[in-house]
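Enquirer: Okay, sequence plus prediction incoming.
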Amino acid sequence: MRKILIVGGGYAGFYTAKKLQKHLARGEAQVTVVDPLPYMTYQPFLPEVAAGSIEPRHAVVSHRRHLKKTTVITASVSKIDHAAKKVTVTPAVGDPWDVDYDTIVVTAGAITRTFPIPGLADEAIGLKNIEEAIAIRDRIADCFAKASNLPAGPERDRLLTFVVVGGGFAGIELFGELRSYASALLRHYKNLTIDDTHFHLVEAMGRIMPEVSLKTSHWVLKNLAQRAATVHLDTQLASAVNGKIELSTGESFESDTIMWTAGVMANPVMRNTDLPAEERGRLRVGADLRVISDAGVVPDAWGAGDVAAVPDLVPNQGVGGFTVPNAQHAVRQGKLLAKNLVADIRGEKPREYRHKNLGAVAGIGLYIGVFQSGPIALKGFLAWLAHRGYHGFAMPMWERKARVFGNWIINFLFRRDLVGIPARDTPRAAFETWAVRPKV
């Protein structure tokens, strides 16, 4: 049997493995997925997880539960040696080891891209995984609890000042959802008002959400302003040392909650491989998702998703001639990649990836959303319904869809769960405080 090794179990990797299980005949190939996490995260739901609208576990999909015909290794791939057809697998505990393969599929995804801004690495948090979304929710709930015990002043202002850096889809969705979450929290803190909270979004460009029309983006800006949320355009974060925010415009304020959503970059495994990469560090692939070099197709190597530079064959789509790094493309590339792998095994010709963007849809708070498909734009409640409908059904596996929709129904009946559990970061603190120790 041919040994197929999939590096990464995110959208593209998960769907590649899932569809291989469906299309491969018995004995045709042995499939292995290597990923440091035991689950796939549905990232479009991270803003709603951070805002308490979705239970965190419902936004992830277990590899082992749903890839039953696939060997799952929960570890990182630290090196890809395609010349020798082996990868080095590094687990969280234990020594690294090598895994041989016949065909490799690189779907390792992307990580948060940052810049050497003073204080950023020490003070900020990203929004790329479920753990970060949970931490943001707990942090905001904790800030409100602490601030309610303080008189008006700099200390309370710092606790109730929330900063998001990055005005793309992820940043705007997080910003809008958290503004909605904070408004819901205020109903339970009678000594705090909306004027006591301060929401700032920092965007280096002169506009937000480049995926939608300028008119739609202006509507979003107006909506956020009406909800007491400030957007700083043509502005860069200059420093965040000790939580003191300094902007390129000269403005300055303090915050205990700084969230960074300003872009992604290819998984670091691409720095330790002999597979070809383009100037941004992404894997070079052709439209049929086979890895290519200057000499042509690299045998037995494939790639898809955010880690790969996939040519966009649809006119006037993509950025720089490549598909944009989003879930819509990664899922469809994963499905096509599985079919192309099966075709390759059976001596058939692989198909090229071609997908016309269905449009952009975003939720920016409870009952508020935007939808853009060509010249057609929806705003407000109908767009919010479109957002929930699209992503609810796009969530992999029916048992996960049911949990998500069930979560939304319960929230509609009883309102969202506002409880934060900040102590989960230090679960042993209570035990350690009162534990009896041996007398010295």
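Expert: In hand now; what should we look at?
Enquirer: Please make it C-alpha for all contacts and neighbour counts, starting now.
Expert: Will do.
Enquirer: Please tell me how far T107 sits from L5.
Expert: Shown here: T107 relative to L5, a distance of 10 Å by Cα to Cα, to the nearest Å.
Enquirer: ok, the two, which is more surrounded?
Expert: With neighbours defined as other Cα atoms under 10 Å, T107 and L5 compare such that T107 has more, 30 against 24.
Enquirer: So the closest residue to L24 other than its chain neighbours: helix, strand or coil?
Expert: The spatially closest residue to L24, leaving aside those adjacent along the chain, is V342, at 6.5 Å (Cα to Cα, 6 or more residues apart in numbering). Three-state call for V342 (DSSP: H, G, I helix; E, B strand; the rest coil): helix.
Enquirer: just the helices in this protein please.
Expert: If you assign secondary structure with DSSP state H, the helices in the chain sit at 11-23, 46-50, 63-66, 120-123, 130-147, 154-159, 169-186, 214-226, 327-345, 381-394, 398-414, 429-434.
Enquirer: Distance to V314 and mean neighbour count for those - can I get that in TSV?
Expert: What follows is those, written out as TSV (distance: least, Cα to Cα, whole Å; neighbours: other Cα atoms under 10 Å):
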stretch	distance to V314	mean neighbour count
helix 11-23	20	24
helix 46-50	29	27
helix 63-66	32	16
helix 120-123	38	16
helix 130-147	32	20
helix 154-159	47	18
helix 169-186	22	23
helix 214-226	22	15
helix 327-345	12	22
helix 381-394	22	17
helix 398-414	30	15
helix 429-434	55	10
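Enquirer: structure B:
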Amino acid sequence: MSTTERPRILVVGGGYVGLYAARRILKKMRYGEATVTVVDPRSYMTYQPFLPEAAAGSISPRHVVVPLRRVLPKAEVLTGRVTTIDQDRKVATVAPLVGEAYELPFDYLVIAMGAVSRTFPIPGLAENGIGMKGVEEAIGLRNHVLEQLDKADSTTDEEIRRKALTFVFIGGGFAGAETVGEVEDMARDAAKYYPNVKREDMRFLLVDVADKILPEVGPKLGTWGKEHLESRGVEVYLKTGMNSCVDGHVVLNNDLEVDANTIVWTAGVKPNPALSRFGLPLGPRGHVDTAATLQVQGTDYIWAAGDNAQVPDLIGRKAGNENAWCPPNAQHALRQAKVLGDNVVSGMRGFPQKEYSHANKGAVAGLGLHKGVAMIVMGKTKIKLRGRLAWYMHRAYHGMAMPTFNRKIRVFADWTLGMFLKREVVSLGAMEHPREEFYEAAKPAPQAAAPTEKSDKTDEADKAAKGEKAKAS
């Protein structure tokens, strides 16, 4: 960490908002005007809409992440966590990956910590659930699913096979519906290479407490998405929750019980719990309360946006909804980050702040190769698409929204190769414990047992007997 006498703009979080806000500030700022410091536990930003495709092998996991130091060469990037913020002293406490925590002074603050998985105290969930918030989880899910096919193909125990080939997905929003669609697609392809596993042997369940899936694209497309998944053999249970999943025994509140080795949890997100330690004004659900300018209420040097912020939706409020808030999606995060970056520079120079206002442009979702739904909003007209055309819209939108030209090219290259080459279905399950095999080879051999007193006497008797035989001969 470098020391500087220039004003410091501290960006807490290197996700979508943090990355784009820092880039915007650096672009608008004059040379030497301020120091931009980004603090995040990871050294990269993850483009989360691509996690289902990464889990299915359609995109290389390396291509859905953006290294912060490469994209922000003029910024100070610190790998660690901001644990506390002292607003009176304008000092943040940073806990690095190794070593002791230290204090970092700042003049302007950007809160962009994003969200974490929203979980409930369900017995067995912490031990058996798999999330879908990070690229590590996407890689782990892919390896795990293929490993289950390996297990089922190599055993004759019917109970083990049934549990290995049962996959339960909790949550029917974008993350849940897209993940079950992509994973089912991958498992269907992979089954062609397993002589003892057929698609009919697998069981996929999608569970949600709501009365519909994919609410973001509207009721008609949501209904089509449900019917489409059911046509592929996915069991969809609505108005249903999970009571427990101890040891993989899933108990739903509709009296259905199944044994499954794979339980994927995508039942929504919540603001990062660390926000409660920062002394910021929070909304009823834990989001940072901001004005339309993205400034935190009651401050003139702190801004927040994205999944961890409660941002007024000015378009919705003009339409008569006084309680309209911007939904937590990539569409708003990208545009909020740009306005936030401009406002930070304006605030530093004493200029007026600009309000954030953006009309919803629609939503797109992929449900596997060549399958998807899309709702495009053009003024007062809503265009609803489904099937292959919607899938093309999904890929086009997110491909262009992927940060940096480098990553755009890599993602489109993955898709292009996928048109001509078959999907990879190899499991790299050993990645979970990569040193295990080396440890087994390198660990000390067990010591030989020390001879007992009885065995010593026996050895002496044998020697004596051999000596007597030699004399006799």
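Expert: Perfect, I can see it now. As the structure is a prediction and not an experimental result, all values here were calculated from the model.
Enquirer: on that earlier part again, make CSV out of the helices of the first structure and add distance to L275 of the first structure.
Expert: CSV is the format used below for the helices of the first structure (distance: least, Cα to Cα, whole Å):
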stretch, distance to L275 of the first structure
helix 11-23, 18
helix 46-50, 32
helix 63-66, 26
helix 120-123, 30
helix 130-147, 30
helix 154-159, 47
helix 169-186, 30
helix 214-226, 39
helix 327-345, 18
helix 381-394, 32
helix 398-414, 35
helix 429-434, 46
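Enquirer: which one in the second structure is aligned with the residue nearest to L24 of the first structure?
Expert: With TM-score structural alignment as the matching criterion, the partner of V342 of the first structure in the second structure is V345.
Enquirer: For that match, give me its contacts.
Expert: Residues counted as contacts of V345 of the second structure (Cα atoms under 8 Å, 6 or more residues apart in numbering) are 25, 28-29.
Enquirer: Please apply the same query to V264 of the second structure.
Expert: Counting by Cα under 8 Å, 6+ apart, V264 of the second structure makes contact with 129-132, 167-170.
Enquirer: Just give me the closest of these to C245 of the second structure.
Expert: Of all the contacts of V264 of the second structure, the one sitting nearest C245 of the second structure is G129; the distance, using Cα to Cα, is 8.5 Å.
Enquirer: Hmm, I263 and that closest one touching each other?
Expert: Yes: G129 of the second structure sits in contact with I263 when judged by Cα atoms under 8 Å, with a separation of 5.1 Å.
Enquirer: L201 of the first structure is nearest to which of the helices of the first structure?
Expert: helix 169-186 (7.1 Å).
Enquirer: so where in the second structure does that closest one end up aligned?
Expert: Using TM-score structural alignment, the match for helix 169-186 of the first structure in the second structure runs over residues 174-191.
Enquirer: do stretch 77-86 of the first structure as well
Expert: Per the alignment by TM-score structural alignment, stretch 77-86 of the first structure matches residues 82-91 in the second structure.
Enquirer: And stretch 226-244 of the first structure, by the same measure?
Expert: Structural correspondence for stretch 226-244 of the first structure: residues 231-249 of the second structure, per TM-score structural alignment.
Enquirer: Buried residues of the matching stretch, list them for me.
Expert: Counting neighbours by 16 or more other Cα atoms under 10 Å, one finds that the buried residues in stretch 231-249 of the second structure are 233-238, 240-246, 248-249.
Enquirer: State the pair within the residues you listed that is farthest apart.
Expert: When these are compared pair by pair using Cα to Cα, the farthest-apart members prove to be G233 and V246, with a separation of 25.5 Å.
Enquirer: How much space separates the residue sitting nearest the centre point of the second structure from W265 of the second structure?
Expert: Residue closest to the average C-alpha location in the second structure (Cα atoms, centre = their mean): K133, at 1.7 Å. Taking Cα to Cα as the measure, K133 of the second structure and W265 of the second structure are separated by 10 Å.
Enquirer: Same question for P61 of the second structure.
Expert: When Cα to Cα is applied, the distance between P61 of the second structure and W265 of the second structure equals 20 Å.
Enquirer: count of residues packed around the residue nearest to V77 of the first structure when sequence neighbours are not counted?
Expert: In space, V77 of the first structure comes closest to V89 once its chain neighbours are excluded; the distance is 4.6 Å by Cα to Cα, 6+ apart. Under the neighbour criterion other Cα under 10 Å, V89 of the first structure is assigned a count of 22.
Enquirer: How about the contacts made by G263 of the first structure?
Expert: 112-114, 166.
Enquirer: Apply 7 Å and report the result again.
Expert: 112-113 (Cα atoms under 7 Å, 6 or more residues apart in numbering).
Enquirer: Map V116 of the second structure across to the first structure for me.
Expert: The equivalent of V116 of the second structure in the first structure is I111 (alignment by TM-score structural alignment).
Enquirer: Same check on K270 of the second structure?
Expert: Under the alignment (TM-score structural alignment), K270 of the second structure maps onto M265.
Enquirer: roughly how far apart are that match and D417 of the first structure?
Expert: In this structure, M265 of the first structure and D417 of the first structure are 34 Å apart, going by Cα to Cα.
Enquirer: returning to that earlier point: can you count the residues close to the match of K270 of the second structure?
Expert: M265 of the first structure: 17 surrounding residues under other Cα under 10 Å.
Enquirer: Next up, the contacts around it.
Expert: Contacts here follow Cα under 7 Å, 6+ apart; on that basis M265 of the first structure touches 110-113.
Enquirer: Give me the buried entries from these.
Expert: Neighbour counting by 16+ other Cα under 10 Å classes 110-112 among those as buried.
Enquirer: Pipe those residues into a markdown table and attach distance to I134 of the first structure per row.
Expert: Compiled in a markdown table, these are given as follows (distance: Cα to Cα, whole Å):
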| residue | distance to I134 of the first structure |
| --- | --- |
| A110 | 20 |
| I111 | 18 |
| T112 | 17 |
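Enquirer: Which ones among the residues you listed map onto strands?
Expert: For these, membership in strands holds for 110-112, with DSSP state E as the criterion.
Enquirer: Nearest to P311 of the first structure among those residues?
Expert: Of all those, the one sitting nearest P311 of the first structure is A110; the distance, using Cα to Cα, is 17.3 Å.
Enquirer: which residues touch the closest one?
Expert: Listed by Cα under 7 Å, 6+ apart, the contact partners of A110 of the first structure are 264-267, 306-307.
Enquirer: Kindly report the same for D247 of the second structure.
Expert: Residues near D247 of the second structure by Cα under 7 Å, 6+ apart: G124.
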